[in-house]
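Asker: quick one, what's the 3D model for this:
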Amino acid sequence: MNRQVVLLSNPAAGGGHAERAAARAAARLREHGIEVLNIAGASPADALRLARETVARGVDALVAVGGDGMIHLALQALAGSGVPLGMLPAGTGNDQAREYGVPIGDPESAADVIAAGHVATVDLGRIDAEDGTSRYFGSVLAAGFDSLVTDRANRMAWPRGRSRYNLAMVAELANLRPLPFRITLDDGTVIERPLTLAAVGNTRSYGGGMLICPGADHTDGLFDVTMVGAMPRLKLVRFFPTVFKGTHVEHGEVHTVRSATLRIECPGISAYADGEFIARLPVEVSIAPRALGVIVPA
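Answerer: The predicted structure is shown next:
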């Protein structure tokens, strides 16, 4: 019996880039003798419905075509299901593809990885919000300065693309202030201090390669929690480039802990995970050990 994989995509995303990548990957998978089905929802909610129906029906893999946002959507259907996630990177950040060594910018090579079918079992994070909703995430939950920047960028109609985020960052730097965080760890430790941001990492990077949690291990059953203390704006501007190298953890203002569960509180601050808005704080965050199979290079 032929293997069957389903490609989950959003044709409206990335100016059609995802759609073109899906077509190239599908052709390559068929060369491997794999049956390929394509699904694309009219909205995120519709795409999630289709993904859940696909997983319930049973397939050999659900392949997320796009960036970390599309993977985030797929995770809501795949967590704990036993159906593995395939990745066809066609987004801007592609942090999860980078984490697992999936080729970026080469749909045929990514399809070859999917065809080989080597599955690694990894952890996921789970977020429980005050409104009773729950979401899974694969990479990093972020709250603080970076989420304020994203909040502002999402409210802006102009400019388009990365420039909008950069402009939002400049505006938030002008408004920079210490944020009163309270973080409760699984052993009962309470960390109550002003922070610039807090990041909860199941994997190492977010934002297109920023190694905010450089020691995170997606198989150890623990989060790496990176807390960046309050600092003046000029120092913060000099600090941010070190995040791309992961050397920011050597700064005295940065404190890292590991925990399987935590509660994060900070008035007026949003939590984002895999680049997607999740909820306003407070949230409860917990590891879901070995909740996902990911198709990775052998």
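
Asker: every contact and neighbour count from this point should use C-alpha atoms.
Answerer: Will do.

Asker: contact partners for Phe137?
Answerer: With contacts defined as CA atoms under 8 Å, 6 or more residues apart in numbering, Phe137 is in contact with 72, 75, 124-127, 273-274.

Asker: any idea which of those is closest to Gln4?
Answerer: Leu75 (18.8 Å; CA to CA).

Asker: so who does that closest one touch?
Answerer: Counted by CA under 8 Å, 6+ apart, Leu75 has contacts 85, 136-138.

Asker: most neighbours among the residues you listed, which one?
Answerer: Counting neighbours by other CA atoms under 10 Å, Phe137 leads the contacts of Leu75 with 30 neighbours.

Asker: distance of that one relative to Val296?
Answerer: 18 Å (CA to CA, to the nearest Å).

Asker: what's the answer for Glu130, then?
Answerer: Distance of Glu130 to Val296, given as CA to CA: 35 Å.

Asker: show me which of these two is the more surrounded one.
Answerer: Val296 (23 against 13).

Asker: three-state assignment of Ala46?
Answerer: Just to correct that, residue 46 is Asp rather than Ala. Here Asp46 is helix, with the state taken from DSSP: H, G, I helix; E, B strand; the rest coil.

Asker: count the neighbours of it for me.
Answerer: As a burial measure, Asp46 scores 12 neighbours (other CA under 10 Å).

Asker: again, but for Lys245
Answerer: By other CA under 10 Å, neighbour count at Lys245 equals 14.

Asker: from the contact counts, what lies against the helix or strand Ile114 falls within?
Answerer: Taking DSSP states H and E as the definition, Ile114 sits inside helix 107-116. Judged by 3 or more CA pairs under 8 Å, 6 or more residues apart in numbering; DSSP states H and E, helix 107-116 is in contact with helix 17-31, strand 85-89.

Asker: list the buried residues for the first one?
Answerer: The neighbour-count criterion (16 or more other CA atoms under 10 Å) identifies 17-19, 21-22, 25-26, 28-29 as the buried residues of helix 17-31.

Asker: here is a second sequence; please produce its structure as well for comparison:
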Amino acid sequence: MSVALLVNPAARGGGHTGAAVHAADRLRAHGVKTAIISGGSAAESTELLRAAIALGTDAVAVAGGDGTVNLAIQEIAGTGIPLGIIPSGTGNDFATALGLRELDVTAAADAIAAGTTRTVDLARVTREDGSSAYFGTVLASGFDSKVNDRANAMRWPRGGSRYNIALLLEFATLTGIPYEVELELADGTREHVAGDLVMATVGNGRTYGGGIPICPDADPADGLLDVVLVRPAGRLRLLRLLPRVYAGTHGTIPEVAMRRVRSARLSAPGVTAYADGDPIGALPLTIDVAARALTVFAPPAQPPDG
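Answerer: Got it, this is the predicted structure:
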């Protein structure tokens, strides 16, 4: 087997080149032909990855976090080329969804060398101009996309705590946003939601922001997406409810609505959505499930906690 191992030195929090070199050495020790590819920008990394795929690499691996994984899935979604992840980024929520979060670099490389794969869903975003992109974890819009804006501008601290601090700071200016939401539910019926929302979130995976279970029941292999809509409440009330969000028990809060959907269309003025931690487009956007679109090297799926 030959593997193209992508590392993006422009990724937030550092280049993770040490993890890439360690993983490459481990893969080669297993007899896996491994080439490290690294661009100075997301665009350059994408071009190098496309070249490796055109040359016939058997698999793609990523040493980094959700943003670098996102670069890879744009190129291999629907191709059958398997993806391996060496989770070493600022946020590793997609790796978490695949059961890889607790693996060290050696174990993650060993999982690739073992060759065990399964297929999972992706979510597909279609913009108003007809262009589209995939994401693996969660699309955030509204309050949580503003949190992403703030977190991305912060140089300290690294890791998930940066997102948590940005979240608390954004509470100071929290307001409702007028949304129009169109949902195609799991049973094929449709639902329309109009009015002020604090946020509208669409999840293929359970977590974002380095482990926050915003879509606690999401399963990236069930052929559906999970939508979480939050209506306005007083700042102090929402602040008191934050521990429920971190525990994944916010579904019973009156201001929170959760739906299992095949697709969702989100519209709101002046809102840019984030997916896999990076901007993906201004609303309105349509998000639908791309069932079984990605093959991954991963341990067998485990039942959810509880």
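
Asker: what's the offset of the helix holding Ile114 of structure 1 from the middle of its chain?
Answerer: Relative to its chain's centre, helix 107-116 of structure 1 lies at 21 Å (CA atoms, centre = their mean, to the nearest Å).

Asker: so the helix or strand just after it aligns onto which residues of structure 2?
Answerer: Going down the chain from helix 107-116 of structure 1, the next helix or strand is strand 119-129, by DSSP H and E. Under TM-score structural alignment, strand 119-129 of structure 1 corresponds to residues 117-127 of structure 2.

Asker: how close does Asp95 of structure 1 sit to Asp186 of structure 1?
Answerer: Taking CA to CA, one finds Asp95 of structure 1 at 27 Å from Asp186 of structure 1.

Asker: between those two, which is the more surrounded one?
Answerer: A direct count of neighbours by other CA under 10 Å for Asp95 of structure 1 and Asp186 places Asp95 higher, at 27 against 13.

Asker: map that one across to structure 2 for me.
Answerer: Per TM-score structural alignment, Asp95 of structure 1 is aligned with Asp93.

Asker: who touches its match in this structure?
Answerer: Asp93 of structure 2 touches 65-66, 101, 137, 205, 207-211, counting by CA under 8 Å, 6+ apart.

Asker: are any of those buried, and if so which?
Answerer: Using 16+ other CA under 10 Å, the buried ones in those are 65-66, 101, 137, 205, 207-211.

Asker: most widely separated two among the residues you listed?
Answerer: Farthest apart among the buried ones among the contacts of Asp93 of structure 2 by CA to CA are Gly65 and Gly205. That separation is 14.7 Å.

Asker: can you get me a residue count around the aligned partner of Ala74 of structure 1 in structure 2?
Answerer: Under the alignment (TM-score structural alignment), Ala74 of structure 1 maps onto Ala72 of structure 2. Using other CA under 10 Å, Ala72 of structure 2 has 20 neighbouring residues.

Asker: okay, angle between the particular helix or strand that has Ala72 of structure 2 in it and strand 83-87 too, please.
Answerer: Element membership for Ala72 of structure 2, per DSSP H and E: helix 66-76. Counting by axes from the mean of the first three to the mean of the last three CA atoms, to 10 degrees, helix 66-76 of structure 2 lies at 170 degrees to strand 83-87.

Asker: so how far is helix 66-76 of structure 2 off the chain centroid?
Answerer: Distance, stretch centre to chain centre, for helix 66-76 of structure 2: 10 Å (CA atoms, centre = their mean).

Asker: quick revisit: same list (the helices and strands packed on helix 107-116 of structure 1) but as CSV, adding distance to Arg52 of structure 1.
Answerer: CSV is the format used below for these (distance: least, CA to CA, whole Å):
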stretch, distance to Arg52 of structure 1
helix 17-31, 20
strand 85-89, 13
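
Asker: ok, which of those comes nearest Ser163 of structure 1?
Answerer: Checking those against Ser163 of structure 1 by CA to CA gives helix 17-31 as the closest, at 19.5 Å.

Asker: what's in contact with that closest one?
Answerer: Around helix 17-31 of structure 1, the neighbours that count as contacts under CA under 8 Å, 6+ apart are 7, 9-11, 35-36, 65-66, 88, 90-91, 107-108, 110-112, 115.

Asker: quick one, which of the residues you listed are buried?
Answerer: By neighbour count, with 16+ other CA under 10 Å, the contacts of helix 17-31 of structure 1 hold 7, 9-11, 65-66, 88, 90-91, 107-108, 110-112, 115 as buried.

Asker: closest one to Arg152 of structure 1 out of these, please.
Answerer: For those, the closest approach to Arg152 of structure 1 (CA to CA) belongs to Gly91, at 21.1 Å.

Asker: if I look at that closest one, how far off is Gly80 of structure 1?
Answerer: Distance of Gly91 of structure 1 to Gly80 of structure 1, given as CA to CA: 25 Å.
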